[in-house]
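Undergrad: okay, predicted coordinates and the sequence, questions at the end:
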Amino acid sequence: MHINGHTVLVTGASSGLGVEFVTQALGRGAAKVYAAARREINHADPRVVPMRLDVTEPDSIAASAKAAPDVDILINNAGILGGSSLLTSPISEIRDVFDTNVFGVLEMTRSFAPTLASRGGGAVVDIASVLSWIAAPGAYSSSKAALWGLTNSLRAELATQGTQVLGAHLSYAATPMTEGVTDAPKLAPDMVVGQILDALEEGADEAIVDDITAAVRASLSTNTTAALPG
């Protein structure tokens, strides 16, 4: 799915990778970019349309779908950390992580799928993580594992309308969300976004951004011949 001449919507566009997605989409010739976040965004480029959006609020999502009937590419970038222990963290905190990282993606995709279909299929990009495949304490890695499965299932369902669904996986990027992570290397946001958008324009199903993620992905079982249960 090429970006040039098309309309892009980026969630979580107020900081981190979201800002970079807006910038690089413009650089690749996007006709319009909806920069969606919980707070309003100011941008000098007239092609940027600020949008107030909370991906955990169904009414907010419905309003965004109504206000943006020309979206060709949906980038589900919004995500949060939290729920450091599945056993002792407040369940409300764990729900917040899943509501943002999983159900927010699902509701955004459900709401915009008809728009994408009406415009020839378009594309959905889900920002997952290397932690989709590594079990770690807390809600974040389990939410990203759920997102990986969700992305794959949505790809199967959206194939009938010609929508490309790209799952992007990476280790830590240097963003405000990871400022508290001090014991791991961090990737440059411009490199991360550049590789993801390259994969999008190449028509890929998956973007593996860095060597750590590639090594973990390669370690997964590739046996696809086993019979499914039942």
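TA: The structure has been received and is ready for your questions.
Undergrad: make it CA atoms for all contacts and neighbour counts henceforth
TA: OK.
Undergrad: what comes into contact with stretch 116-128?
TA: With contact meaning C-alpha atoms under 8 Å, 6 or more residues apart in numbering, stretch 116-128 is reached by 1, 70-77, 105, 109, 144, 147-148, 151, 161-170, 200.
Undergrad: pasting the second one now:
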Amino acid sequence: MKIQNSVALVTGSNRGLGAAFVRALLAAGASKVYAAARDCKGITEPGVVPVSLDVTRPEQISALAQEIGDVNLLINNAGIGGAGSVLSPDSLTLLHNQFETNAVGPLRMAQAFAPLLARHDSSAIINVISALSWATLPGITGTYSASKAAAWALSNAMRQELKAQGTDVLSLHVAFIDTDMARGVPGEKASPDEIARMTLSALEAGESELLADKVTESVHAGLTSHPPMYLGMMG
């Protein structure tokens, strides 16, 4: 689909990659951008419509879908991090919270907005996933990786099921981005503005999956190495 003259909804848009998506959409000629966040008071970008939304609250999602029926591009960007061992006492709570935001949230959004997207000749969903959907860092990212692996599987299912109504689905896989979530992580980080621009270009080019950086490409290639990377090479 084309970004020019589209009407987009971006979740988790008050900072980081979400805010970068808002800027990229405006620069690419979107006619309207709904910027959603739990606290949208800080969203002041000119030409943007701030909306309050917590993707873990089904009633808020339903209410928003009834309110803004002109959306033809949904960007599921809202997500939470969190680190720790899967064997730690609080890992189940962390897993639950990450699943609700990172996997169940995008699914609820897709369910609510799919009928609205079907009204348009051209429509799409972008799901922000992660290189860590295919790998874990032992003792650190087990539950987060689990939530993102689920998000990847759900994104693939969405693509298959929404094809009949003409809605494209693009999965974005990226490693560490220079945002608040990755602030304490050492090493090279991608620019959120560059990732947002790359993703919109990939959508316009008709791609279904974007491996946005070298680290992600390497992790993806490791799935079919011998032995496969996920059996312990990340340790």
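TA: Structure received. The model shown is predicted, which means the values in this text are computed figures rather than measured ones.
Undergrad: filter the contacts of stretch 116-128 of the first structure down to just the buried residues.
TA: 1, 70-77, 105, 109, 144, 147-148, 151, 163-170, 200 (16 or more other C-alpha atoms under 10 Å).
Undergrad: which of those fall in strands?
TA: Judged by DSSP state E, these include 73-76, 164-169 as members of strands.
Undergrad: my read: residue 22 of the first structure touches residue 10, true?
TA: Yes - with contacts counted by C-alpha atoms under 8 Å, residue 22 of the first structure reaches residue 10, the gap being 6.9 Å.
Undergrad: residue 126 of the first structure versus the nearest residue to residue 112 of the first structure once chain neighbours are set aside, what's the distance?
TA: Excluding the flanking residues, the one nearest residue 112 of the first structure by C-alpha to C-alpha, 6 or more residues apart in numbering is residue 65, at 6.1 Å. To residue 126 of the first structure, residue 65 of the first structure is 17 Å away according to C-alpha to C-alpha, to the nearest Å.
Undergrad: more neighbours: these two, which one.
TA: With neighbours defined as other C-alpha atoms under 10 Å, residue 65 of the first structure and residue 126 compare such that residue 126 has more, 25 against 20.
Undergrad: so that one is in which element?
TA: strand 123-127 (DSSP states H and E).
Undergrad: have a look at how far, on average, that strand is from the second structure.
TA: Aligned to the second structure and superposed, strand 123-127 of the first structure gives a mean residue distance of 0.3 Å (mean C-alpha distance after the TM-score superposition for the first structure).
Undergrad: angle of that strand against strand 164-169?
TA: 10 degrees (axes from the mean of the first three to the mean of the last three C-alpha atoms, to 10 degrees).
Undergrad: tell me the buried residues in strand 123-127 of the first structure?
TA: Within strand 123-127 of the first structure, the residues scored as buried using 16+ other C-alpha under 10 Å are 123-127.
Undergrad: read off where it ends up in the second structure.
TA: Under TM-score structural alignment, the match for strand 123-127 of the first structure in the second structure covers residues 124-128.
Undergrad: how far is that stretch from where the chain is centred?
TA: 6 Å (C-alpha atoms, centre = their mean, to the nearest Å).
Undergrad: likewise for stretch 53-66 of the first structure?
TA: Worked out by C-alpha atoms, centre = their mean, stretch 53-66 of the first structure lies 16 Å from the chain centre.
Undergrad: of the buried residues of strand 123-127 of the first structure, which is the nearest to residue 90 of the first structure?
TA: Lowest distance from residue 90 of the first structure to the buried residues of strand 123-127 of the first structure (C-alpha to C-alpha) belongs to residue 127, with 25.2 Å.
Undergrad: which residue in the second structure aligns with residue 198 of the first structure?
TA: Residue 198 of the first structure maps onto residue 201 in the second structure, by TM-score structural alignment.
Undergrad: wasn't its match part of a helix?
TA: Yes - under DSSP: H, G, I helix; E, B strand; the rest coil, residue 201 of the second structure sits within a helix.
Undergrad: how many residues are close by it?
TA: Residue 201 of the second structure: 16 surrounding residues under other C-alpha under 10 Å.
Undergrad: in space, what's closest to whichever residue in the first structure pairs up with residue 99 of the second structure - neighbours in sequence excluded?
TA: Counting by TM-score structural alignment, residue 99 of the second structure corresponds to residue 98 in the first structure. Distance criterion C-alpha to C-alpha, 6+ apart; nearest residue to residue 98 of the first structure, sequence neighbours excluded, is residue 143 at 5.7 Å.
Undergrad: right, and that neighbour touches residue 101 too?
TA: Yes - look at residue 143 of the first structure against residue 101 with C-alpha under 8 Å: they come within range, at 6.2 Å.
Undergrad: so for these two, which sits in the more crowded spot?
TA: Under the neighbour definition other C-alpha under 10 Å, residue 143 of the first structure and residue 101 were set side by side, and residue 101 has more, 29 against 25.
Undergrad: hang on, isn't that one packed against residue 144?
TA: Yes - Residue 101 of the first structure lies in contact with residue 144 (C-alpha under 8 Å); the separation is 7.0 Å.
Undergrad: just put the buried residues of strand 123-127 of the first structure in TSV and tack on distance to residue 157 of the first structure.
TA: What follows is the buried residues of strand 123-127 of the first structure, written out as TSV (distance: C-alpha to C-alpha, whole Å):
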residue	distance to residue 157 of the first structure
123	13
124	12
125	15
126	15
127	19
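Undergrad: by residue count, which helix of the first structure is the longest?
TA: In the first structure, taking DSSP state H as the definition, the longest helix is helix 139-158.
Undergrad: what is the aligned counterpart of residue 218 of the second structure in the first structure?
TA: Superposed on the first structure with TM-score structural alignment, residue 218 of the second structure falls opposite residue 215.
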